[in-house]
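A.B. asks: Predicted structure and sequence below. I'll ask about it afterward.
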Amino acid sequence: LEVGGIETLAAAFLPDVVARMAATHPDIAVRVTVAQTSTLHAQVKDGTLDAALFFGTRPHDDGVQCGVIAHAPLMLIVPPGHRLAARASAGHDDVAHERFLVTAPGCAYRRMFEAAFRSRVDGEPVIAGQSDSVAAIVRMVERGLGCAIVPRMVPALADARVAIVPWHGEGATVPVSLAWRARASSAMTALHEAVAAVEMQH
């Protein structure tokens, strides 16, 4: 079974899914591919991948089905000692003058960021810098170069020296979706069972 995922889900969720499948269906070999969302969609559509996990949603089309399997909470991460570090939660009204580190336009993480600010009426958030790597963004926040909004499950947060503040309001969570080739197979059934059985760490 060929399964793809974006970086965060491939590191924080897929290993548990693969382990579950190994325990319940040892006859099914699973190969995991890591790629950007657009690449994953294209590879499921052309049959290179049997299934893929990504943030956001996608309509059914051309033999590809898609379903939301969880909603991942978003967090505002700020440098240690930041004025918002001890807050129980924060929203876009709290960060009017903050500088943000973001990924490139079109990226799943950038779409999360934009959704979190969609209802803001006092102008666009200030972009301090951009990186293709969420792990690099976390390290830049550590060094005081700005703030960021990322899913709680991002592995780089586990040992990061940042304050993690729950994000509230519109865009406070992001859907986690599974896309798959719309053809019946015992391997795909096993994957769906494993995905349903594994608790996503938030």
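C.D. replies: Arrived safely, thanks for sending. Numbering: from 1, shown residues only.
A.B. asks: can we go C-alpha only for contacts and neighbour counts from here?
C.D. replies: OK.
A.B. asks: Show me the strands in the protein, by range?
C.D. replies: Secondary structure of the chain (DSSP state E): strands at 2-5, 31-34, 51-55, 64-78, 99-102, 126-130, 148-151, 163-166, 173-181.
A.B. asks: now the farthest one out in this protein, which residue is it?
C.D. replies: Distance from the C-alpha centroid of the chain peaks at residue 27, with 29.6 Å (C-alpha atoms, centre = their mean).
A.B. asks: how close does it sit to residue 93?
C.D. replies: 52 Å (C-alpha to C-alpha, to the nearest Å).
A.B. asks: Please apply the same query to residue 8.
C.D. replies: From residue 8 over to residue 93 the distance is 28 Å, taken as C-alpha to C-alpha.
A.B. asks: thought residue 165 was touching residue 75?
C.D. replies: Yes: the criterion here is C-alpha atoms under 8 Å, and residue 165 meets it with residue 75 at 5.5 Å.
A.B. asks: and here's the other structure:
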Amino acid sequence: MELRQLEYFVAVAEEANFTRAAARVHISQSGVSAQIRALERELGAELIDRSGGTATLTTAGQAALTQARATLAAAGSVRQSVDDVAGLLRGSLRVGMVTACTVPPLFDALARFHSAHPGVELTLQEDNSDRLVADVRAGELDIALVGVAAQAPDGLASMVVIDERIVAAVPPQHPLAAQDEATLAQVCEHPIVALPPGTGIRAVFDRDCAGVGLSPSITLQASAPDAVADLAARGLGVAILSASMMDTYADRLTAVELTDSTTAALLALVWAPQPNAASAKLVSMAEDAFGAAAL
């Protein structure tokens, strides 16, 4: 008994016609008939009643159909499993990361993946979050770490790793440094130093300002949070950063809570809804790495 014989038998049973079944499996009608005859001889029973205008199943054929479908499905699963393993032995995995974002758990996951699957070529590129999301959607990247406002991008699988608010950051001598909190309007009375459009933190700031009718003066932009912080520390404006970033800059800057900023700044891994084997494995390793980092 051969898998192709079962495939042809199922095709005839579902099409109720040898000609249509032959077109479906891309061989001649005589070839389909010959293979099913061979299957019937091996099983010792007629599976297809050919006496009428349509090909109908005999009682034996009805009993065989369920098992034939199950056998073909099992064979497909075996093939997929082998393909998945092969995909983890060779090929490539393209990873994106928001510019100037140092995230040790992601690096831990990449190192673990490389150690477990050295045959897979890893590539890592930086860009702003909007372009990274677009590249994942287009299939140019397999997975990316991005910053977004309020919610993960629609149409992609995702794992949120950081959910926090933005803050204003000012040097000790700045007028806002004497207060623990401020409104967006109070902050926008001063020059603003911010990350560029296309980044999650900037999207949050722009969205919240628009929500209260403000048009802030963004006097300086830099793609790296370190640069934004350094510019603010030198008195060139109020930096807009995430709350967690302030741990790094606490020696130079004071965090001021924004009382009417209500949008969450998210850092999330995003990938295609049906990832390849390598992407799925990295996602699993990232879940472990970020989970361990949170303990």
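C.D. replies: Right, received. Where do you want to start? These numbers were taken from a predicted model, which means no experiment stands behind them.
A.B. asks: Overlay them and tell me the TM-score.
C.D. replies: Here the superposed chains carry a TM-score of 0.76, computed using TM-score structural alignment, normalised by the length of the first structure; 193 aligned residues with a C-alpha RMSD of 3.1 Å.
A.B. asks: what residue of the second structure matches up with the residue farthest from the centre of the first structure?
C.D. replies: In the second structure, residue 27 of the first structure lines up with residue 116, judged by TM-score structural alignment.
A.B. asks: so who does the residue most central in space within the first structure touch?
C.D. replies: The first structure has residue 55 as the residue nearest its centroid, 4.9 Å off, counting by C-alpha atoms, centre = their mean. Applying C-alpha atoms under 8 Å, 6 or more residues apart in numbering, we find residue 55 of the first structure in contact with 37, 108, 174, 175, 176, 177.
A.B. asks: Alignment lookup: it to the second structure.
C.D. replies: Aligned partner of residue 55 of the first structure by TM-score structural alignment: residue 147.
A.B. asks: so what's that match closest to, chain neighbours aside?
C.D. replies: Of all residues not flanking residue 147 of the second structure in the chain, residue 200 sits nearest, at 4.1 Å (C-alpha to C-alpha, 6 or more residues apart in numbering).
A.B. asks: Could you report the neighbour count for the one you found?
C.D. replies: 25 (other C-alpha atoms under 10 Å).
A.B. asks: quick one on the thing from earlier: and the contacts of residue 55 of the first structure, which is closest to residue 84 of the first structure?
C.D. replies: residue 174 (22.2 Å; C-alpha to C-alpha).
A.B. asks: which one in the second structure is aligned with that closest one?
C.D. replies: Alignment note (TM-score structural alignment): residue 174 of the first structure maps to residue 265 of the second structure.
A.B. asks: now residue 135 of the first structure
C.D. replies: Superposed on the second structure with TM-score structural alignment, residue 135 of the first structure falls opposite residue 226.
A.B. asks: ditto for residue 38 of the first structure
C.D. replies: Aligned by TM-score structural alignment, residue 38 of the first structure pairs with residue 130 of the second structure.
A.B. asks: Leaving out sequence neighbours, find the closest residue to that match.
C.D. replies: What sits nearest to residue 130 of the second structure in space, not counting adjacent residues and going by C-alpha to C-alpha, 6+ apart, is residue 198, at 4.9 Å.
A.B. asks: okay, now the one you found: neighbour count?
C.D. replies: Number of residues near residue 198 of the second structure (other C-alpha under 10 Å) recorded here: 17.
A.B. asks: That one contacts residue 131, correct?
C.D. replies: Yes: the criterion here is C-alpha under 8 Å, and residue 198 of the second structure meets it with residue 131 at 7.4 Å.
A.B. asks: Tell me which other helices or strands the one helix or strand residue 65 of the second structure maps to touches.
C.D. replies: Element membership of residue 65 of the second structure [criterion: DSSP states H and E] is helix 59-87. Where contact means 3 or more C-alpha pairs under 8 Å, 6 or more residues apart in numbering; DSSP states H and E, helix 59-87 of the second structure is packed against helix 3-15, helix 277-294.
A.B. asks: from the contacts of residue 55 of the first structure, which is closest to residue 82 of the first structure?
C.D. replies: So of those, ranked by how close each gets to residue 82 of the first structure (C-alpha to C-alpha), first place is residue 174, at 25.1 Å.
A.B. asks: how many neighbours does the nearest residue to residue 3 of the second structure once chain neighbours are set aside have?
C.D. replies: Of all residues not flanking residue 3 of the second structure in the chain, residue 72 sits nearest, at 7.0 Å (C-alpha to C-alpha, 6+ apart). Residues lying near residue 72 of the second structure (other C-alpha under 10 Å) number 16.
A.B. asks: Is it correct that residue 72 of the second structure is in contact with residue 9?
C.D. replies: No: applying C-alpha under 8 Å, one finds residue 72 of the second structure not in contact with residue 9, separated by 11.1 Å.
A.B. asks: Now do the contacts for residue 106 of the second structure.
C.D. replies: Listed by C-alpha under 8 Å, 6+ apart, the contact set of residue 106 of the second structure reads 286, 289, 290.
A.B. asks: Now render these as a markdown table, adding distance to residue 218 of the second structure and neighbour count.
C.D. replies: Below are the contacts of residue 106 of the second structure laid out as a markdown table (distance: C-alpha to C-alpha, whole Å; neighbours: other C-alpha atoms under 10 Å):
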| residue | distance to residue 218 of the second structure | neighbour count |
| --- | --- | --- |
| 286 | 35 | 23 |
| 289 | 36 | 19 |
| 290 | 33 | 19 |
